[in-house]
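A.B. asks: With the sequence up front, the predicted model follows.
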Amino acid sequence: MKKEYRKPLSVRLSKNEKAILKNWASEKNVSLSRYIRKIALGELPQNSRIFKRGGISEMDLWELRKELAAVGNNINQIAHRLNKRHLQLMMKQKNGERVLVRLEEDAEAYLIQELRKVRGVNSKILKLLIRALK
């Protein structure tokens, strides 16, 4: 269901400012009014500043922060799962060394699985950085 917007808001822009905003909106595949609404409501970061080193925009930094947060979340999940599994196996330590071997195998399998996720996020980060530096 489409939202109905009934209250118009008028903003005066120079031709150049309007062209810049239209360009940014088209990069996000949204209408100009939707783009301006999202920025005004804080749903998108502002593209107002370009950082001097490497020409990285705030939008690119915002996307990088999101991707880095995902990496951090994955790493925290890895640590939590390994600690939980370690404690479970320590309680079942009736089989002595067999438990330690199983712990190593479980940890290795889980790490490989989670590192694949992190690698996917890292490739997104790398693409964003390359795009930002062009």
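C.D. replies: Yep, it's here.

A.B. asks: from here on, contacts and neighbour counts on C-alpha atoms
C.D. replies: Will do.

A.B. asks: Find the helix or strand that Ala107 is a member of.
C.D. replies: helix 97-133 (DSSP states H and E).

A.B. asks: Go through that helix and flag the buried ones.
C.D. replies: Using 16 or more other Cα atoms under 10 Å as the test for burial, helix 97-133 gives 99, 103, 107, 111, 114, 118, 121-122, 124-125, 128-129, 132.

A.B. asks: which other helices and strands contact that helix?
C.D. replies: With contacts taken as 3 or more Cα pairs under 8 Å, 6 or more residues apart in numbering; DSSP states H and E, helix 97-133 sits against helix 58-91.

A.B. asks: Next one for the comparison:
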Amino acid sequence: MIEPWVIHDDNPVPVSSAGVVEALRTRGDSRRLETWLTSSSGRLLAFVTNAERAMVVPLEVEGGPGEHAVDPGTAGSSDGFVLSSGQGDEYPDKDTVPIREAFRPMEHIVGAGTWPADARGWPIAERAIAVPR
């Protein structure tokens, strides 16, 4: 059985893989650009966006090493990633993905508990997962 996931600051009812994208869109529309989900086993899943690009970061334990979706070969950086604390961050574009591409790994992680099979990873301190287009 796949572990259920809930959004931290919303109703504690589990969100489905089909419902997570709609929840993220709704939150983005209301300028809640940082979303944390927690699974029943305690795993965490972060989604931070500036409405154009997003950072997707699953963590096995709070504060532990993570991995994130990347867009290799992309130059530049983007700002406007506003955290729930009010802090505004800027990230290299190679460490984020276009928002429409960020929804697929979110759906897959919530539904299957893992990155999509066609996501490539590199073994670095924080393993980066390339999201195919």
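C.D. replies: It's in. From a predicted model like this one, the values you see are computed outputs, not experimental measurements.

A.B. asks: so what number do they get for TM-score?
C.D. replies: After superposition, the two chains reach a TM-score (TM-score structural alignment, normalised by the length of the second structure) of 0.22; 56 aligned residues with a Cα RMSD of 5.1 Å.

A.B. asks: residue ranges for the strands of the second structure, please.
C.D. replies: Ranges of strands in the second structure, per DSSP state E, are 5-7, 34-39, 44-49, 53-59, 67-70, 77-82, 88-92, 97-98, 120-122, 127-130.

A.B. asks: do you know which of those strands lies nearest Ser17 of the second structure?
C.D. replies: Ser17 of the second structure lies closest to strand 5-7 among those, at 9.0 Å (Cα to Cα).

A.B. asks: so what does that closest one touch, helix or strand wise?
C.D. replies: Other helices and strands packing on strand 5-7 of the second structure, by 3+ Cα pairs under 8 Å, 6+ apart, are strand 34-39.

A.B. asks: do that again at 10 Å, thanks
C.D. replies: helix 17-29, strand 34-39, strand 44-49, helix 99-112 (3 or more Cα pairs under 10 Å, 6 or more residues apart in numbering; DSSP states H and E).

A.B. asks: Go through those and pick out the most buried.
C.D. replies: Among those, ranked by average contacts under mean count of other Cα atoms under 10 Å, first place goes to strand 44-49 (a mean of 23).

A.B. asks: before we move on, back to that, quick check: which of the helices and strands packed on strand 5-7 of the second structure is nearest to Val70 of the second structure?
C.D. replies: Per Cα to Cα, nearest to Val70 of the second structure of those: helix 99-112, 9.6 Å.

A.B. asks: on that earlier part again, can you redo the strands of the second structure as CSV with distance to Ser17 of the second structure?
C.D. replies: Output for the strands of the second structure, formatted as CSV (distance: least, Cα to Cα, whole Å):
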stretch, distance to Ser17 of the second structure
strand 5-7, 9
strand 34-39, 12
strand 44-49, 13
strand 53-59, 15
strand 67-70, 18
strand 77-82, 24
strand 88-92, 27
strand 97-98, 19
strand 120-122, 21
strand 127-130, 19
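
A.B. asks: and of those, who's closest to Gly111 of the second structure?
C.D. replies: That would be strand 5-7 among the strands of the second structure, by Cα to Cα, at 9.0 Å.

A.B. asks: check contacts around the residue nearest to Trp36 of the second structure when sequence neighbours are not counted.
C.D. replies: Computed as Cα to Cα, 6 or more residues apart in numbering, the closest residue to Trp36 of the second structure that is not its neighbour in sequence is Ala46, at 4.6 Å. Residues near Ala46 of the second structure by Cα atoms under 10 Å, 6 or more residues apart in numbering: 7, 34-38, 54-59, 68, 106.

A.B. asks: please redo it, this time with the cut-off set to 6 Å
C.D. replies: Ala46 of the second structure is in contact with Thr35, Trp36, Val56, Val57, counting by Cα atoms under 6 Å, 6 or more residues apart in numbering.
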